[in-house]
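[1] sequence plus predicted model, see below.
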Amino acid sequence: MPTATRRAAVYLRISLDQTGEGLAVARQREQCQQIIEQRGWTAVAEFVDNSISASDARKNRPGYDALVKAYEAGRFDALVTYDLDRLTRQPRQLEDWVDAAEGKGLALVTANGEADLTTDAGRLFARIKMAVARSEVERKSARQKAAALQRAQLGRPPLGVRLTGYTPKGETVPEEAEMVRRIFKLFHSGESLKSTARILTADGVMARNGKPWNPSSVRDILTNPRYAGRAVYDGQVLEGVRGKWEALVADDVFDVVQARLSDPRRRTQQGTDRKHLGSGLYVCDECGARVTGFAGSQYRCKATHVNRVRAGVDQYVMDVVTERLSREDAAVLLARPDDALAPLVERSRELRDQLAAADADYDAGYIDGVRYHARTERVRAELEAVERDMRGHQTGTALDEVLGAPDPAAAFRDGSLMARRAVIEALCEVRLRKGRHGSKTFDPGTVVITWRS
């Protein structure tokens, strides 16, 4: 094929454009265009990836991907780039272009004139250069990892994208920090991921990117150990190392939040967000199972021992708890020893590990369905009791908020659904008995409220 008939594509890339002006790409373009003019080729396409690294094969390079598709579609038979490492830093990708040059006659030229993949000497040079470039990338990565580990061990914030609530140097950003504290406070007080996101959005509180909060973005905040002042390297907390920045949440609060987020129910469609006051909270007095909402207006247990109209039960529970919170001695309801929280957190972790092990054994076929259910039901029952006790020991929970209000009864009555549920669970156990058949009058004796000591 005569040289003059070649259709040339240009590929331009720079790893980091610090100014955002694309000046380095512009310089590459000028030199590539000169080669096309000197060789009498026809420029037919240009592909650009500005401020995108080629070192990580997992990183998406839209320009490069479009270049590959254009070549496969036969849109060009000559490729001009500033240097081979602008085109790729991946040996496997280089071999694709070598195959194209050998098998299909692609003319690949670099602005520095060092590469000609149509010759064996050119291919040898390209492979050696690629190996050297790859080695440099690996050495740079090793240096960066060592530096990152050292920073973490010294309690310094990691380099890179800053964490919401802090500057890149780890200084507190007041408005963002208050937003982070509020997210922990809401969730710790009994709100779910969904309801926390709804509350923030309803109040006009947007995420740092200006978008509304969603359960995923709320979870990202809640699971970051750095907010508890813990140093992190490669996704793991460095034990015994405290960050040299202001912690936005107490250690015990963070640990309880992680325990809630690890609730096995969150891995299923059931979730933890609720539509009714007593769903999953009230208990059947006959079988001890939690009741759920049914037919839009009722509560019933799985075995249908009880089937109660929701409105009457909820109103009675609200009235009883509101009356209890209106007494002068309401503050004594929170008198719980803080030193009992740590062993509860540890036990909840052990029980969740047992559930994970049971799941793995069942998936691997080591145990059958009968043994699986017997094993997990026992663990789940204990986990439920442990985490209920944990919520009772929390500081800064919905109960704290209610009892710290000028009018605790009003604060409870006006709180969100999830906050009212958290208060009820912390204060008492509600057990439902069968109502009288055919009776249209609510009988308070069929709702047993036992105050927790």
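    Sure thing, it's come through. This one's a predicted model, so the numbers in the text were calculated from it and none came from an experiment.
[2] only C-alpha atoms for contact and neighbour calcs from this point on.
    Noted.
[3] where does the residue nearest to the spatial centre of the chain fall, secondary structure wise?
    Centroid-nearest residue in the chain, with Cα atoms, centre = their mean: residue 220, separated by 3.8 Å. If you go by DSSP states H and E, residue 220 is part of helix 215-222.
[4] and the contacts of that helix?
    With Cα atoms under 8 Å, 6 or more residues apart in numbering as the test, helix 215-222 has contacts from 180, 183-184, 193-194, 196-197, 254, 257-258.
[5] try 6 Å
    With contacts defined as Cα atoms under 6 Å, 6 or more residues apart in numbering, helix 215-222 is touched by 193-194.
[6] please spell out which residues along it are buried.
    218-219, 221-222 (16 or more other Cα atoms under 10 Å).
[7] which strand or helix spans residue 287?
    Short version, using DSSP H and E: residue 287 is in no helix or strand.
[8] another structure for you, compare them:
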Amino acid sequence: MASAVPRVPRVAIYARQSVDEDQGIAQQLEDCRTEVHRRGWRVVAEHQDNDTSASKERGPKTAWSAMLKAFDAGEFDTVIVTETSRITRSLIDVLDIRPPQRDIRVVVIREGIDTELDDFMLKQLVLLAEREVRIKTERAARYAVGRRLAGHPTPGKPPHGYGWVPSIERDAAGTRYRVDEAEAEDVRRIFREFLAGAPLAQIARDLGDAGSLTRRGVRWHSSTVRRVLLNPLYAALLPPAQPTGHFDATAIDLDACTPGAWEAIIERDQLVASRGRLIGVRANHSGTARKWLLSGLAVCAICSHPVRSASGETHPTARKAGGGAAPSRRYHAYRCPKGHFMRNGDIIDQYVSNICVARLSQEDAIDLITPRSDSIDIAVLNSTREALKGRRQSIASFVARGLMTDIEADGSLMEISRELQAISDQIALAVREDPFAELAVVDDVEAWWDSATLARRRLIVDGLMVVRIKPVGHGRRVTTSDAAAASVDVEWRRG
């Protein structure tokens, strides 16, 4: 009687690594293919888990889960890996692939394991790997606590405005963040413009028009500007850890932050003011970004509706000397939403800019920058805030020692919380910038105006005047400053 022909194993190759590097996966696959070819077996599938930990549960979207489903469907009977650590660092996963759950034959190339002969060594190596993972996790947790107490951020890509300092380049304090001056100026500009009253979308547009891009090399949007304004790292504050995958910048308590061991780009009070204006307010990511100086600011002299920007087109007539008409061209225009006019906007923008510069260049312009009569002493507010935080800690100590009941503590803590919020509101009001303030030290107003952002110029116009644009009649062209003056009324708010 003829002997039975041995069945050739149907092999699934499994490759995994914790760090996203294609080269490592490719090398594992090549080694496994070589071994399968040497044994004369047949590969029926290859499963790859890149950037996937073997010491944590692998979810239903991983290649590991797909491989188990393929085995259950009868597609293969043997899995081959380069090392035990590639298939798992957890005994639970071993019990998932070995009897009684499943009887998958496991072949490990470098450790010479074949569970068709014995799976004792496989389980022993996995137990050792599991112990090593537990020790490393405990060591990392202790290190993380010490690192946080010292004010050092977690490893990873720093926010826009900072660069990561490699360990070999760190100073004696172990500073991890180094200010990137070019990016830091973007951050300062964002806070400065926002605290002067500029909308998020306008700040984003002005950054893009100035050629500034985000760290990812894309244009700024309202959402990215908002994230900058909420981020405590810019004030050198290290926020408390939040659950993985559930980060919420608005939920950060600044009083619970650790002082960071790096240079701040903005002041804490600026951060408090920005967060005070944003938290609790529904995010508007569409925003109101303007492209022109007076859109939404100037009004129609007839109906008083805010004007809108528009795109006009010239319609030249044929030349008297022959040769046809000149080519038409597009131009920036303002129009009344009720249809009272549509006018070339360039000459109006230039006229309004000229009178703003002229007014701000006069000797009495300093009177426009009036200090607040109810000026707020930020130093006193900060001292009061620290005293309230001290009282809060004392109450917690009294409760722990049994000197105060929970009910008594709740009433006191709620009162302290209200006082702290009131102080934060006052600080936010104190550091909110007047768009005119920086003009107090400007010598050349025209040069300042030319270099200012559109948001800042719009804030100046809005603070100085109400611009009323008149219709000029069909077919009439306004091409000079005098003609513009005759067709535009200015009602001064200041001076």
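    Nice, thanks for sending it over. All figures in this text were calculated on a predicted structure; none of them were measured in a lab.
[9] picking up where we left off before, looking at the buried residues of helix 215-222 of structure 1, which is nearest residue 156 of structure 1?
    residue 221 (19.2 Å; Cα to Cα).
[10] roughly how far does that closest one sit from residue 196 of structure 1?
    12 Å (Cα to Cα, to the nearest Å).
[11] quick one: the strands in the stretch 251-400 of structure 1, in order.
    Remark: strands assigned in the stretch 251-400 of structure 1 by DSSP state E, counting those that start in this stretch are 283-284, 292-294, 298-300, 307-309.
[12] can you list these in JSON lines and add mean neighbour count?
    As requested, those are exported to JSON lines (neighbours: other Cα atoms under 10 Å):
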{"stretch": "strand 283-284", "mean neighbour count": "25"}
{"stretch": "strand 292-294", "mean neighbour count": "19"}
{"stretch": "strand 298-300", "mean neighbour count": "24"}
{"stretch": "strand 307-309", "mean neighbour count": "21"}
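[13] what ranges do the helices span in the stretch 301-450 of structure 2?
    345-360, 378-400, 406-431, 445-451 (DSSP state H, counting those that start in this stretch).
[14] cool, the stretch 151-300 of structure 2 as well?
    Under DSSP H, counting those that start in this stretch, the stretch 151-300 of structure 2 gives helices at 181-195, 200-209, 222-230, 268-278.
[15] any idea how far the second one is from the chain center?
    Its chain's average C-alpha position is 15 Å from that of helix 200-209 of structure 2, according to Cα atoms, centre = their mean, to the nearest Å.
[16] what is the orientation angle of it with helix 181-195?
    150 degrees (axes from the mean of the first three to the mean of the last three Cα atoms, to 10 degrees).
[17] compute the inter-axis angle for helix 200-209 of structure 2 and helix 222-230.
    Using the same axes, to 10 degrees, helix 200-209 of structure 2 lies at 100 degrees relative to helix 222-230.
[18] and residue 185 of structure 1, what's its match in structure 2?
    In structure 2, residue 185 of structure 1 lines up with residue 189, judged by TM-score structural alignment.
[19] do the same with residue 321 of structure 1
    In structure 2, residue 321 of structure 1 lines up with residue 356, judged by TM-score structural alignment.
[20] just give the nearest non-adjacent residue to its match, would you?
    Of all residues not flanking residue 356 of structure 2 in the chain, residue 461 sits nearest, at 7.2 Å (Cα to Cα, 6 or more residues apart in numbering).
[21] which stretch of helix or strand covers that neighbour?
    helix 454-464.
[22] buried set for that helix?
    454-464.
[23] same check on stretch 239-248 of structure 1?
    Those would be 242-248, for stretch 239-248 of structure 1 by 16+ other Cα under 10 Å.
[24] so which of the residues you listed is the closest to residue 286 of structure 1?
    For the buried residues of stretch 239-248 of structure 1, the closest approach to residue 286 of structure 1 (Cα to Cα) belongs to residue 248, at 44.7 Å.
[25] tell me how far the counterpart of the closest one in structure 2 lies from residue 361 of structure 2.
    Residue mapping for residue 248 of structure 1 onto structure 2 gives residue 265, with TM-score structural alignment as the criterion. Relative to residue 361 of structure 2, residue 265 of structure 2 is positioned 32 Å away (Cα to Cα).
[26] same thing with residue 482 of structure 2?
    Here the criterion is Cα to Cα. By it, residue 482 of structure 2 lies 20 Å from residue 361 of structure 2.
[27] compare those two and say which is more crowded by neighbours.
    Neighbour tally, residue 482 of structure 2 and residue 361, criterion other Cα atoms under 10 Å: the higher count belongs to residue 361, 17 against 10.
[28] which residues of the stretch 1-150 of structure 1 fall in strands?
    Using DSSP E, counting those that start in this stretch, strands in the stretch 1-150 of structure 1 cover 7-14, 42-50, 78-81, 107-110.
[29] what about these, which gets the closest to residue 392 of structure 1?
    strand 42-50 (53.9 Å).
[30] and the closest one, what other elements does it pack with?
    strand 7-14, helix 62-72 (3 or more Cα pairs under 6 Å, 6 or more residues apart in numbering; DSSP states H and E).
[31] could you check the angle that strand makes with helix 62-72?
    Put simply, strand 42-50 of structure 1 runs at 150 degrees to helix 62-72, going by the same axes, to 10 degrees.
[32] and strand 42-50 of structure 1, how far from structure 2 on average?
    Its aligned residues in structure 2 lie a mean 4.3 Å from strand 42-50 of structure 1 after superposition (mean Cα distance after the TM-score superposition for structure 1).
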